[in-house]
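**Student:** no sequence for this one, just the structure:
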């Protein structure tokens, strides 16, 4: 990433204020996701990390509806996941990674999940994180989400995705170069 892009990773004051209002409202509406945590402390951490607030804004703008889902006592970080009911609309119809994107000879998708996540300053959910998300509700009942794929699977050309059907989370595989209108990815961010 070049320095020009890095320099732009800060919101204007009014954008930051609006995002914080949105995040606070979501936080207060979904207390079951973060029992025992206080919004004031989360906001203090966000205000001290404008680059993280910028990333959360990208999550919000692409339809992710980010919310706090945990707190890491070892690192002192709050953990945000995309909590939209379906995989974020602004991050669909993309293949898994750059290698998969470049391998397509025709009908290429606009981008790859790994590249988009990197450009937003977030991480794709792992299978374990995806399953943890479902402790808070039902997600991806009509869509699916790419998840971080182990290197040994990726080296063989595959990639993993998950969805929620029949009351359970399912893990599947696909060629990493595939893409579908109903498949995107969910991200996580530590602040």
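**Tutor:** Great, that's in hand. Every value quoted in this text rests on a predicted model; they were computed, and no experiment measured them.
**Student:** C-alpha only now, for contacts and for neighbours.
**Tutor:** Will do.
**Student:** now for the top helix by length along the chain, which elements pack on it?
**Tutor:** In the chain, taking DSSP state H as the definition, the longest helix is helix 13-29. Contacts defined by 3 or more Cα pairs under 8 Å, 6 or more residues apart in numbering; DSSP states H and E place helix 13-29 against helix 39-47, strand 66-72.
**Student:** what's the following helix or strand after the first one?
**Tutor:** Following the chain from helix 39-47 toward its C-terminal end, the next helix or strand by DSSP states H and E is helix 50-61.
**Student:** about what we covered before: quick one: contacts of the longest helix of the chain?
**Tutor:** The contact list for helix 13-29 (Cα atoms under 8 Å, 6 or more residues apart in numbering) reads 39, 43, 53, 57, 66-68.
**Student:** now do 10 Å
**Tutor:** Identification of contacts with helix 13-29 by Cα atoms under 10 Å, 6 or more residues apart in numbering yields 10-11, 30, 33-34, 37-40, 42-43, 46-47, 50, 53-54, 56-57, 60-61, 65-69, 83.
**Student:** picking up where we left off before, so which of the helices and strands packed on helix 13-29 is the most surrounded?
**Tutor:** strand 66-72 (a mean of 21; mean count of other Cα atoms under 10 Å).
**Student:** pull out the buried positions in whichever helix or strand comes after that one.
**Tutor:** Moving toward the C-terminus from strand 66-72, the next helix or strand (DSSP H and E) is strand 77-82. Buried residues in strand 77-82, counted by 16 or more other Cα atoms under 10 Å: 78-82.
**Student:** distance to residue 21 added to those, as JSON lines?
**Tutor:** Compiled in JSON lines, the buried residues of strand 77-82 are given as follows (distance: Cα to Cα, whole Å):
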{"residue": "78", "distance to residue 21": "17"}
{"residue": "79", "distance to residue 21": "18"}
{"residue": "80", "distance to residue 21": "16"}
{"residue": "81", "distance to residue 21": "17"}
{"residue": "82", "distance to residue 21": "17"}
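**Student:** what about versus this one:
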């Protein structure tokens, strides 16, 4: 729900989100061994816009979870941890320019605008590789990752997946989209 320019959740949405996040946090302690849920929740309760972004990650089937803590910045780091690329963010091309360049069969949206609207950052290749150290993700799907400017300038974009026990980085035209390719995001709170 958006109130004016501020994005806020209803009390029921907040409670439901906290329950989902807490359950996921407790089930997947290998992702954040030295962290405590109570401290994460306290930080979330004072950052309502970040809470809204986590709700958007959850709503689009990203299954966000804490994957680290930046002591210097006092920020918890969340990534989308769904087994496959989030279902609510698939079949999208890379950015607005790519979307506009399609003459036929345009997808409904693009990765960069969706991530911006959700208030999250698209994972980098490095972050994607770090995620794979916490489990096996995208074994049947693939996820767009941040594309270097020189590749994007030439019309391309990059994505990753996990096959044969390792991460692969590939390229495609930025205007391409597939039912099994979405994107994963990160959020600092």
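**Tutor:** Perfect, I can see it now. Computed from a predicted model, the values in this text were never measured in an experiment.
**Student:** rewinding a little: which among the helices and strands packed on helix 13-29 of the first structure is found nearest to residue 158 of the first structure?
**Tutor:** strand 66-72 (27.9 Å; Cα to Cα).
**Student:** quick one: the longest helix of the first structure to the second structure mean distance?
**Tutor:** Once the two are superposed, helix 13-29 of the first structure sits an average of 0.6 Å from its aligned residues in the second structure (mean Cα distance after the TM-score superposition for the first structure).
**Student:** stretch 119-133 of the second structure corresponds to what range in the first structure?
**Tutor:** Using TM-score structural alignment, stretch 119-133 of the second structure lines up with residues 121-135 of the first structure.
**Student:** quick one on the thing from earlier: whereabouts in the second structure does the longest helix of the first structure align?
**Tutor:** Residue span in the second structure matched to helix 13-29 of the first structure, by TM-score structural alignment: 11-27.
**Student:** buried set for the matching stretch?
**Tutor:** The neighbour-count check on stretch 11-27 of the second structure (16+ other Cα under 10 Å) flags 14, 17-18, 21-22, 24-25 as buried.
**Student:** export those to CSV and tack on distance to residue 99 of the second structure?
**Tutor:** Formatted as CSV, the buried residues of stretch 11-27 of the second structure follow (distance: Cα to Cα, whole Å):
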residue, distance to residue 99 of the second structure
14, 34
17, 32
18, 35
21, 33
22, 37
24, 35
25, 36
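**Student:** what's residue 92 of the second structure aligned with over in the first structure?
**Tutor:** Aligned by TM-score structural alignment, residue 92 of the second structure pairs with residue 94 of the first structure.
**Student:** for its match, give me its contacts.
**Tutor:** Contacts of residue 94 of the first structure by Cα under 10 Å, 6+ apart are 101, 108-116, 146, 176-185.
**Student:** please repeat the previous calculation with a cut-off of 6 Å.
**Tutor:** Residue 94 of the first structure makes contacts with 109, 111-112, 179, as judged by Cα atoms under 6 Å, 6 or more residues apart in numbering.
**Student:** for residue 119 of the second structure, same thing?
**Tutor:** residue 53.
**Student:** how about the residue of the second structure most remote from its centre, secondary structure?
**Tutor:** The outermost residue of the second structure, judged against the average C-alpha position, is residue 103 (28.2 Å), by Cα atoms, centre = their mean. Under the three-state scheme (DSSP: H, G, I helix; E, B strand; the rest coil), residue 103 of the second structure adopts coil.
**Student:** relative to residue 165 of the second structure, how far out is it?
**Tutor:** 38 Å (Cα to Cα, to the nearest Å).
**Student:** what does residue 156 of the second structure align to in the first structure?
**Tutor:** By TM-score structural alignment, residue 156 of the second structure lines up with residue 158.
**Student:** for the aligned residue in the first structure for residue 104 of the second structure, what are its contacts?
**Tutor:** Matched to the first structure by TM-score structural alignment, residue 104 of the second structure sits across from residue 106. By Cα under 6 Å, 6+ apart, the contact list for residue 106 of the first structure is empty.
**Student:** and the helices and strands packed on helix 13-29 of the first structure as JSON lines, adding distance to residue 5 of the first structure?
**Tutor:** Converted to JSON lines, those look like this (distance: least, Cα to Cα, whole Å):
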{"stretch": "helix 39-47", "distance to residue 5 of the first structure": "20"}
{"stretch": "strand 66-72", "distance to residue 5 of the first structure": "22"}
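**Student:** distance of the match of residue 92 of the second structure relative to residue 103 of the first structure?
**Tutor:** Separation of residue 94 of the first structure from residue 103 of the first structure (Cα to Cα) stands at 13 Å.
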